[in-house]
Structure formats: structure tokens, C-alpha cells
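Participant: Mind folding the following:
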Amino acid sequence: MSSMFSKIRQAAALLKHIDFDQLAKIAGKVDLTKVMDGFSKMDDQQLNGLMKLMGREKHRELPPINPDFYEISDRLNAADSALQLRVRQFMETEVKPLVNHYWLRDEFPFELIPKFGELGLAGITINGYGCPNRSFLMEGILAMEMARVDASIATFFGVQSGLAMGSIYSCGSDEQKQEWLPAMNKMEKIGAFGLTEPEVGSGAAGGLTTTCKQTADGWVLNGQKKWIGNATFADLIIIWARDLDDHQVKGFILRKDTPGFSVEKIKGKMALRIVQNGLITLTDCVVEEKDRLPHANSFKDTANVLRMTRAGVAWMAVGCAQGAYISALDYTRKRKQFGKPIASFQLIQNHLVEMLSNLTAMQTLVYRLSELQDAGKLKDEHASLAKVFCSLRTRDIVSQAREVMGGNGILLEHDVARFVADAEAIYSYEGTKEINTLIVGRAITGMSAFV
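Facilitator: Modelled structure (predicted):
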């Protein structure tokens, strides 16, 4: 008799989890007498197990979404960790609410420029001239934090901070640095970087068709540049041109009001739509000697700038992958099919684990890459290997993120569609997979496969 009362009490405890409205709905579908009879036939172990299961389902707390599975960020000091969180908050509160609107319309959110200026982070690795003088590791981490929200904004910042400011800092005179770098740090002046041409991309080292020639009035520039980010609104553009006299590549600071300079916005892009890429035409543009970069006298000097920024692009790929992974995991924990979250199904978990595995490998690679850069040991092949691997794996991750979302994965409101598209641009710029592969191949075999 006591055993019967015990089971009744346990059954009553189970029914506490169901309110009266739920009980009424259940009564219309099942025979509650048979349910109670089923309870009475359970032994204590079965009843206790059922109660634990119901309690766990009701009170289950999901783990936080953490794309840094190996906790690499824990290796940062307190100041760097605080800066990372500051930029993350800025991107979440100031940038994220805007990006889908501007991405869809192929426009740039100019209202963000003064807010970026308040951060004071442009030219982050530059020593002096009002710049932060932080590590290359932090430059990479900030590129990742920006790209995990939007790769276009990360690209805009990378062009300003890395390519344009980096060219002036590496190749410019002190007078040029004093004139431009403090204002660019505050985003009072916006820069662009003009290397790629309509017919010259990967072959820039030996095939630039944009020319320069020294005259009594200065340097005369002629030619075209294509895919130049920020070009439509930049105050200055770093132009790389081949000297007609000595056939060496030289660098110039071209001011936007220079006669003979024109720029046309490139339209119809499927990726990085917020970035305002331009087709620049130079027709007898005269650049004064004071605006020639005195330490840019061969393509090797151009390559030094590219080497420094290519590591940042690898970090950007990690950020894009992080953003897709975060969105996908969050979605699968909320989206229900067949009565429960799709994250509880084995095939979905397999996709998520593969995404996290690739992401973690990418993170550990770029962290070590930046350590080499901070130690002064970075080589072309180091940056190229990171660019190849990370951009390839990002493609995989965004594809799986799109897959676990089903049809909703193509909607901008879930963000993953934007990450899928932007990953294609990251895959190609700052050196294609093939070119970067050949750089690494040359390093490990001692044989050049370049044409």
C-alpha cells in the first residue's frame, strides 16, 4: 500500500509541471486514466528518471555562444582585452543595426566615419603621429572583430589604416607623415590605395601599365586603377606607377582635386557592397615632387606594404567565419522542427562541429602569424599561407552556416547570406589562392612556378 501511495505522489509531482490549460488540452487527446495506470506500473527508478528528464527540459540552460573555443583571447593582457571588447561593443551597437540596410543598397554609412575617428584606432601599429602604436596582433584581432559583424566595414578600415596609412608610414617623408597621418588617424582625411588595374591584378609586380614621368613641373601620371576601395570619397589615393625612364615602380600621394583625376563607382557587385570601389582614370595628372613617396622606388617597397596588410586579411577571413558560425549556432538553437530545436539533431551538430573545428584552426594559425610579425620574422610565405588557408576555410564555414539555416539562410535578416557573399571577395583580394599558393610553393621547394 505504501508503495502505491509513493507512486501516486511521484505521479502528482510529475503533473505539477503541467498547468490546467495544458492538462485540459491533453485530456482531449489521451486517456488520462491509462496514463495514470502507466505511471503505476513504473518502478521507482523509472519514475525518478522521468522526473529528472522533465525537470532538466524545463530548467535547461544553454551554454553561451563562444566562437573562441580554445580561449585564445585569454592570452591577451588586460589593456588589449579591454580594447577588443570596446571594438566589439562598437560594432554591435553602432554598426550592426545599419549594415544590412546599406549593404542591400550598395551605399556607404558616412555617419559612421566620425565615430570611427573617436575610436582613434586607424594606423594602429604606427609609432607616433597621434597613432596608437599597438601590436600587429591587436591589429589582426580588431580586423577580426570588425569582420565578424561586417567584412565591408573591416575592409574600409583596413584600406584606411593599413594600406593607405601604412604606405605613407613605410615609404613617406617625415613631412608627409606629419601632414597626413594625424588627420587620417582621426578620420578627418580618408585614404585609398591604387595598385590594381583593369588588366593587371596578380601580375602587378612586372606589368603595371599606369606610368609616371618626371618633368620640370613634377610627375605626370597616366593610366587607370580598378577595384580601389574608398576611391569615390577619399581625400588622397596612394598611386603606384611605373617610371618611363628607369622602369621602376614608384609611389605617389594623389590629392582628390588634382586636375586630370576622375573616378567612377563600380556597380553591380555581389560582395562587399558597402565598400565603395572605384575605377580611377588618370589623364596627365601632375603630382608635385613633395607628394612623391621618397622611399617607394621599386615594387619591393610596394610588396612590403602588402606583406604587412595580407596578415590582416587572413584575420578578416576569421572574423567573417566567426560571424557566420555565431549566427548559425544561435539560429539552430532557436529554430524548431519536429517539436524540438534543430540543434538537437545529429546532422546539424555535425555541421556545427565542422565549422568550429575549421574556425579554431584558423584562429590558432593567425595568432601565431601575428606573433611572427611582432617579432619581425614575418615572411611573404607566412602571410600567403594564412591568406590561402583562412579564405578557403571561410568559404566552407559560411556554406555550412547557410546550409543549417535552410531557406532562411538566403535572407539578409539572418546575416549569413551577407557573410556568404562577402567571403567570395575575401577569397580573391590581396592575392588570389593561386598566386599565394605559388608564393608558398616557391618557398618550400626553392623553385619558382611563376610565369
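
Participant: From here on, just use CA atoms for contacts and neighbour counts.
Facilitator: Will do.

Participant: what about the strands in the stretch 1-150 of the chain?
Facilitator: Per DSSP state E, counting those that start in this stretch, the stretch 1-150 of the chain carries strands over the ranges 127-128, 131-132.

Participant: Could you pick out the longest helix of the protein?
Facilitator: The longest helix of the chain (DSSP state H) is helix 299-334.

Participant: tell me the secondary structure for residue 254?
Facilitator: Assigned state for residue 254: strand (three-state reduction, DSSP: H, G, I helix; E, B strand; the rest coil).

Participant: quick one more, to check against the first:
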Amino acid sequence: MTFELLDSDFYGYQSLLTDQEKAALAALRDYLETEVRPIVNGYWDRAEFPFEIVKPLAELGAYSFAWEETKPFANSAVFRGFVALEMARVDASVATFQGVQNGLAMGSIAATGSPEQREEWLPRMSRGEIIGAFGLTEPLSGSDSARGLRTTATRDGDDWVLNGSKRWIGNATFSDVTIIWAKDVSDGQVKGFIVPTDTPGYTATKIDGKISLRSVQNADITLENVVVSERNRLQNANSFKDTARVLRLTRAEVSWSAVGNSIGAYEAAVAYAKTRIQFGKEIGGHQLIQDLLVKSLGNITASLGMVVRVSQMLDEGTQRDEHSALAKTYTTSRMRETVAWCRELFGGNGIALEYDVARFFADAEALYSYEGTQEMNTLIVGRTITGQAAFV
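Facilitator: Just a heads-up that it's a prediction; the model follows:
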């Protein structure tokens, strides 16, 4: 299958990939374009998830790009970023599903689990036999999770008893396991647990009425005396620093998704500009339309350069929290501008789902907020700049 650079990759960053990575990305792109793009608007409109894509994505390796049985990073971080980009340029909901499965859920096990836990869970998750979710955010604890986590874990012999609640947990209405982060009542430290969702006392309820990422099945989770064995406690997750380690690895890929979402809106706008006739010619021939497209491409190109470098730093072992935080805060801000300009180009048609741009415009709001709000990522970078923490 022939690999072609995206026109929206104006400086050709995809040329950095190896031939093997280009082939894998070409196969993924072909599936997304032929099988996923035609169905996503309907699922988004109905707020339903397209379960028929789960196994084909597994066969394409979408849940094993980052992790193998006993070691992380089987592929370059730049390649994994382009995977997130390709998914988001078709549908951010699909990108979010894959990011939760491959990044947050499998990533938690890979980064903080024991070798035995990695061997037990990751192969089946990579094949799509087990779907995972990631339970950190709570109804009363979002940005302050490091200090304000209210879900508790109490040791009882060889078991742990979990009590509390979680909110906005993606994949959680149909996940087989959820990674639950809870505060150990004995030492006050945050620990992680692999919780099968059929465990008594575990309840997940779908959150309805969303205007963004409507195909993502977010849930409220209630934990009432949920008993989890010590065997399912993530053995190397002993404080929130370990939770943050997982988030640092995935936050950069959310930045890639933001670039992909921008590209999806931009590509829709370019196609529309070449076909929509006003004042006797295609609107792409008008100066103000070209201005919107050029500003959008500038945002995309600048953001793409940033995320490529951040991912290279991850491969080099030099990436720190502030690096991924700056990428998240910058790319999602530029995404908000870009999708607004692209929606503007469509005029009244820009609010109709059939033209795609409305979906990218709406989905941008969720990408802007999750995996660290704009404000929190700004404070992470600000602390590095000034040497002073301004979180409270």
C-alpha cells in the first residue's frame, strides 16, 4: 500500500517515519477513510459507539503501537503521534477511544504494573479481547486530583476495598476492566488498581446530553465496597507521581489529536472552498477565504512542529512534564482558532453535520479540556519558567 504525505503536513514531517512505520500508517489510514469516515457522523449524531471498528483496529495493531508484553515503546513516539493524528483527522471520538485503550489503560499497566501484570493483561488488550478504561477524575476532583482525590482504598488482608466515585470516564460503559486510582487510607498515597467491571459494587452509568465527543461513552462510576485483590494492585504505582508519569506519556498524544482535529476541519474547509460557488466562482478564489485557510494551515504547521519535537524528546528520554504541558496548552488553543476559522468558511452550512466541520468544531471543546485543562498546563509550564508554583 502506497504511503502519501498529507497535503496538510505542509513541511513534510511524516517523511521522518521509517518505511515500516509509513506502511503501518498507510494501512491504518486506508481503513479509517474507507470504513470509519462514512459512518462516524451517524454514530456521533446518535451518541453511540461503533463497536464494529474495535476488532479491525486491533488487527491493524492500533492497541499495540505503544506497548509489548514486557517492554514499552515498541515504535517511535513520533509514529504513535501520527497514529493519533490520523484517527483524529477522521473522528476525534475514535481517537479518544484508542487513546484510552492504548494509552491510559494499557499505559497504566505498562508503566506502573509488574512484569507479571503486563504479561497477563497487555496481550489480550492489544488484541481487542479486553477493553480498558481509566478512572481518575471524580465529581468533585478534576484538576486537583493530586491532592483532592476522594476515592479510598483500604487494605483488608490480601484484598483492598474501594469506595468512591468517578466521572467522565471514557469507554466505561462497556469496558471489561477499569484502572481505578484511589487514595490509600493508611498512608494517604494514591495507588492504582485493575478493576474488572463485573466486580460486585462497581456501577457505570452513561453520561448523556454531551455536545462534544458524542460517540465516546463517558460514564459516572460508583464504587461501593468493591473488593480487589492485591494481585490486581498496580505494583509500581505508589503515589500520584506514578499516575502523573502515565499522564505525561499520554498528554503529548492528546496534543497530536488536537492537531489531527484541526486537520480534519481544515481538509473539510479546503474541499468545500474548491466546490462551493458564490459570486460566479469557487469561494476558494476569494481573498478572505484564502486568508482563513492560510491562517489555519499556519496553526497546523506550527503545532505539528511542536508535537514532533516533543515526541522526539520522549524517544530520547529528555521529555519532562513541562514539555508535554506546553504542547497540550499550545496545540489545543491553536485548534480552537483553527476549527472556528474553518467553520466560518462554510457560512450557514458550517453548523450542519453533513459537512463534517461542525463535528470537528464541537469536538475541539473536549480536547481542549481533558488530560489537563488549559489553566493547569499553563501553571505547570509557568512553574518551570519562574521557579514558583502558583497552583493554590
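
Participant: one step back: the longest helix of the first structure vs the second structure, mean deviation?
Facilitator: Superposed on the second structure, helix 299-334 of the first structure shows a mean distance of 0.3 Å to its aligned residues (mean CA distance after the TM-score superposition for the first structure).

Participant: looking at the strands of the stretch 1-150 of the first structure, which is closest to residue 409 of the first structure?
Facilitator: Using CA to CA as the measure, strand 131-132 is the one of the strands of the stretch 1-150 of the first structure that comes nearest residue 409 of the first structure, at 38.9 Å.

Participant: by contact count, what packs against that closest one?
Facilitator: Judged by 3 or more CA pairs under 8 Å, 6 or more residues apart in numbering; DSSP states H and E, strand 131-132 of the first structure is in contact with helix 174-185.

Participant: Quick one: average offset of the following helix or strand past the helix it packs on versus the second structure, please.
Facilitator: Note on helix 174-185 of the first structure: by DSSP states H and E, the next helix or strand toward the C-terminus is strand 191-194. For strand 191-194 of the first structure, the mean deviation from the second structure after alignment is 0.3 Å (mean CA distance after the TM-score superposition for the first structure).

Participant: what range in the second structure does whichever helix or strand comes after strand 191-194 of the first structure sit on?
Facilitator: Towards the C-terminus, the helix or strand next in line after strand 191-194 of the first structure, according to DSSP H and E, is helix 204-207. Aligning helix 204-207 of the first structure against the second structure (TM-score structural alignment) gives residues 145-148.

Participant: Mean per-residue distance, that stretch versus the first structure.
Facilitator: So stretch 145-148 of the second structure averages 0.5 Å relative to the first structure (mean CA distance after the TM-score superposition for the first structure).

Participant: List of residues touching that stretch?
Facilitator: 136-137, 141, 240 (CA atoms under 8 Å, 6 or more residues apart in numbering).

Participant: on that earlier part again, tell me the gap between the longest helix of the first structure and the middle of its chain.
Facilitator: 4 Å (CA atoms, centre = their mean, to the nearest Å).

Participant: That helix - contacts with which helices or strands?
Facilitator: With 3+ CA pairs under 8 Å, 6+ apart as the test, helix 299-334 of the first structure has helix 136-147, helix 151-158, helix 165-171, strand 340-341, helix 346-374, helix 380-404, helix 416-428 packed against it.

Participant: the inter-axis angle of that helix versus helix 416-428?
Facilitator: 160 degrees (axes from the mean of the first three to the mean of the last three CA atoms, to 10 degrees).

Participant: quick check: helix 299-334 of the first structure aligns to which part of the second structure?
Facilitator: Aligned using TM-score structural alignment, helix 299-334 of the first structure spans residues 240-275 in the second structure.

Participant: Pull out the buried residues from the matching stretch.
Facilitator: Buried residues in stretch 240-275 of the second structure, counting neighbours by 16 or more other CA atoms under 10 Å, are found at 240, 242-243, 245-270, 272-273.

Participant: Over to stretch 236-251 of the first structure?
Facilitator: 236-243, 248-251.

Participant: Residue 380 of the first structure: which of those is nearest?
Facilitator: Nearest member of those to residue 380 of the first structure, counting by CA to CA, is residue 249, at 19.0 Å.

Participant: Quick one: residues contacting that closest one.
Facilitator: Counted by CA under 8 Å, 6+ apart, residue 249 of the first structure has contacts 240-243, 296-299.

Participant: Just those residues: which are in helices?
Facilitator: Members of those lying in helices (criterion: DSSP H): residue 299.

Participant: Closest one to residue 168 of the first structure out of the contacts of residue 249 of the first structure, please.
Facilitator: residue 296 (9.5 Å).
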